[in-house]
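**Q** With the input below, show me the fold.
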Amino acid sequence: MTASLIIATYNWPRALKLVLESALKQTVLPDEILIADDGSTSETKNLVEEFQQKTSLPIHHIWHEDDGFRLSEIRNKSIKAAKSDYIIQVDGDTVLHPDFVKNHLHLAETNTFLSGSRVLLSEEVSKIAEQEILIKFSPFSKGIKNRFNATYLPLLNVFRKPKNEPLEKLIFQVRGCNMSFWKKDLLEVNGYNEDIRGWGREDSEIALRLLKKGVGFKKIKNAAIQYHLHHKEAPKNQLPFNDQLLNEAKKMKAFTTRNGIEKL
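**A** Okay, the predicted model is just below:
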């Protein structure tokens, strides 16, 4: 079983540096890292090249031009480029617990996708983390808003069983910043729906289609922990349209999307 870690980013190289530092200090390393870059400037490119020079772990920079919020599209390009059996997906503003990759791999099951929680860091602590390249946090760290999510109890997840119903409830439990899938399953649903642009619902929509395909969903708690840096919320002006696309996907019998990894 091989694993690719996909990190989505856009014009926040100082945060990406924290993610990459935490990724390279994993107790179990992924087989490769792919930076899914939604059109950042050369500053991010330079940072990626810096990390490529300091590690033998393959790091690939998957980039397209800046044409608005196109997270679905850049993730699809990265999924297609990934060489591993298993995809672990995070955002470029999340610092990873040392056992993050290990937990995703140990909890992986055939015909199942996973989604974990996140720990929210305060604005003050996030700024300190950026300045000091701080990647070590615990439930007792200052500036944590939901400490229970930072409590490391991975054995609790052994008893969690994959679920497939009810769709309406499960699809809103996923967090795109902390998910993992078998690449085979992602390809069979044709990846993310690239009609979804702007913030919101791309993770729920792909989860819906995976569930329709018969893939089970397993929620991870107190394992695969990540710390989310504080930032201003993205504009949500596209959310009504994305909600409409999600509702259309609910009504369809098909579990593939026409505008995905392959253009059908």
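**Q** contacts, neighbours, all on C-alpha from now
**A** Will do.
**Q** Next, count neighbours for L156.
**A** When neighbours are defined as other C-alpha atoms under 10 Å, L156 has 12 of them.
**Q** The stretch 51-200 of the chain: helices as residue ranges?
**A** Along the stretch 51-200 of the chain, counting by DSSP state H, counting those that start in this stretch, helices occupy 71-81, 100-107, 123-132, 167-170, 183-188.
**Q** Return the most buried member of those.
**A** Of all the helices of the stretch 51-200 of the chain, helix 71-81 has the most neighbours on average by mean count of other C-alpha atoms under 10 Å, namely a mean of 22.
**Q** what residues does that helix touch?
**A** For helix 71-81, contacts defined as C-alpha atoms under 8 Å, 6 or more residues apart in numbering pick out 6, 8, 34-38, 62-64, 87, 183, 191-194, 196-198, 202, 260-261.
**Q** now do stretch 101-113
**A** Contacts to stretch 101-113, defined as C-alpha under 8 Å, 6+ apart, come from residues 3, 26-30, 88, 114, 154, 157-158, 162, 179-182, 185, 214-218, 223-224.
**Q** chain center to it: distance?
**A** Relative to its chain's centre, stretch 101-113 lies at 14 Å (C-alpha atoms, centre = their mean, to the nearest Å).
**Q** In ChimeraX, how would I select just the buried ones from the contacts of helix 71-81?
**A** Applying 16 or more other C-alpha atoms under 10 Å to these leaves a buried subset, and the ChimeraX line that selects it is:
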select :6,8,34,35,36,37,38,62,63,87,183,191,192,193,194,196,197,198,202,260,261
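**Q** wait, what's in contact with L120?
**A** Shown in contact with L120 (C-alpha under 8 Å, 6+ apart): 144-146, 227-230.
**Q** another one to check against the first:
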Amino acid sequence: MKSTLVISTYNWPQALELVLLSALNQTQMPDEIIIADDGSTPETKELIESFKPKFKCPLIHIWHDDDGFRKSVILNKAIAQAKGEYIVQADGDCILHSNYIEDHLHFAQNGMYLFGSRVNIQEDYLNTLFENKQIRFTAFSKGIKKRTRALHIPLLSQFYKASDQFSKKYRGCNTSFFKSDFIAVNGYNEDFKGWGREDSELALRFHNYGLQGRRIRYRGIVFHIYHNEKSKSRLEINNEIELNTIANKTVWCKHGVDQYLSE
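**A** Model prediction:
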């Protein structure tokens, strides 16, 4: 089964560099990596170009103009072009545990989407992080909180079962799914503008479609680099979209990935 790692980013090449270094350090490589770029300046493109020779798999940069926070749009464009049957997703501010891809692919199963744990790297550790270009962490590393989430214990992960119910622990920065399921619900809902709820609303439509969600606790770990919160000016509107999805058991969003799929 071919897989695609999709990494979303916007104007933070310093963080993206660490994410790409962690992608190079994977125990199992994806068949391709796509950077879904929501309108970054040329510095991000230059970074990606510098990494292309280092990867044995294709490293693809998909970009569109900066017109505000349009993460749903750029992810739809990226996943539409993905050649992998299975999509593993991360954010450009989340350093990947060395087993990240292997862990997600290990649990990939029809009728299911997956989500893992996010460990937070603290603000006061950022200078050290970037100076050392650190990509390896354990539960005992300096500069992190929520340390138990950093425990990589494959034996314990088997006790976390799939569920019909959406989990509030779901994070779009650490998830995976079959591309065919993504297309079946029409991908991300592009009615979401600005930060908030685009990822959880997708997962809710996965459930409405009939998928189960499985948390891969103790595997599939990312380390989130601290940054200032993005504007939440649209959050109330985005909440309403999500609540409508719940109330109406919506499966298919009107404005989604279908517009980027070739016939």
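**Q** TM-score of the superposition?
**A** TM-score of the superposed chains, computed with TM-score structural alignment, normalised by the length of the second structure, equals 0.96; 260 aligned residues with a C-alpha RMSD of 1.3 Å.
**Q** Tell me where the stretch 51-200 of the second structure has strands.
**A** According to DSSP state E, counting those that start in this stretch, the stretch 51-200 of the second structure carries its strands in the segments 59-63, 86-91, 94-96, 112-115, 117-121, 144-145, 174-178.
**Q** Filter the contacts of stretch 101-113 of the first structure down to the buried ones and hand me the ChimeraX line.
**A** One line in ChimeraX is enough to select the buried ones among the contacts of stretch 101-113 of the first structure; burial here means 16+ other C-alpha under 10 Å:
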select :3,26,29,30,88,114,154,157,162,179,180,181,182,185,214,215,216,217,218,223,224
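**Q** which residues in the first structure does stretch 101-113 of the second structure align to?
**A** Aligning stretch 101-113 of the second structure against the first structure (TM-score structural alignment) gives residues 101-113.
**Q** what's near enough to touch the residue nearest to the spatial centre of the second structure?
**A** Nearest to the geometric centre of the second structure sits A90, at 2.7 Å (C-alpha atoms, centre = their mean). Contacts for A90 of the second structure (C-alpha under 8 Å, 6+ apart) come out as 5-8, 172-175.
**Q** cool, and N238 of the second structure?
**A** Neighbour list for N238 of the second structure: 192-193, 196-198 [criterion: C-alpha under 8 Å, 6+ apart].
**Q** next one: G84 of the second structure
**A** Counting by C-alpha under 8 Å, 6+ apart, G84 of the second structure touches 1-4, 31-32, 179.
**Q** count of neighbours near V189 of the first structure?
**A** Here the number of neighbours of V189 of the first structure (other C-alpha under 10 Å) works out to 22.
**Q** just checking, it touches I261?
**A** No. Look at V189 of the first structure against I261 with C-alpha atoms under 8 Å: they stay out of range, at 9.1 Å.
**Q** quick revisit: is it possible to get a markdown table of the strands of the stretch 51-200 of the second structure that adds distance to N127 of the second structure?
**A** Shown next, in a markdown table, are the strands of the stretch 51-200 of the second structure (distance: least, C-alpha to C-alpha, whole Å):
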| stretch | distance to N127 of the second structure |
| --- | --- |
| strand 59-63 | 27 |
| strand 86-91 | 20 |
| strand 94-96 | 15 |
| strand 112-115 | 29 |
| strand 117-121 | 11 |
| strand 144-145 | 13 |
| strand 174-178 | 24 |
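**Q** Between those strands, which one is closest to E17 of the second structure.
**A** E17 of the second structure lies closest to strand 94-96 among the strands of the stretch 51-200 of the second structure, at 9.4 Å (C-alpha to C-alpha).
**Q** before we move on, the earlier item: so what's the residue nearest to the centre of the second structure closest to, chain neighbours aside?
**A** Excluding its sequence neighbours, the residue lying closest to A90 of the second structure (C-alpha to C-alpha, 6 or more residues apart in numbering) is C173, at 4.4 Å.
**Q** quick one: what's aligned to the one you found in the first structure?
**A** Using TM-score structural alignment, C173 of the second structure pairs with C177 in the first structure.
**Q** Burial check on that match, number of neighbours?
**A** Per other C-alpha under 10 Å, the neighbour tally for C177 of the first structure reads 22.
**Q** show me the contacts for it.
**A** Applying C-alpha under 8 Å, 6+ apart to C177 of the first structure gives the contacts 89-91, 94.
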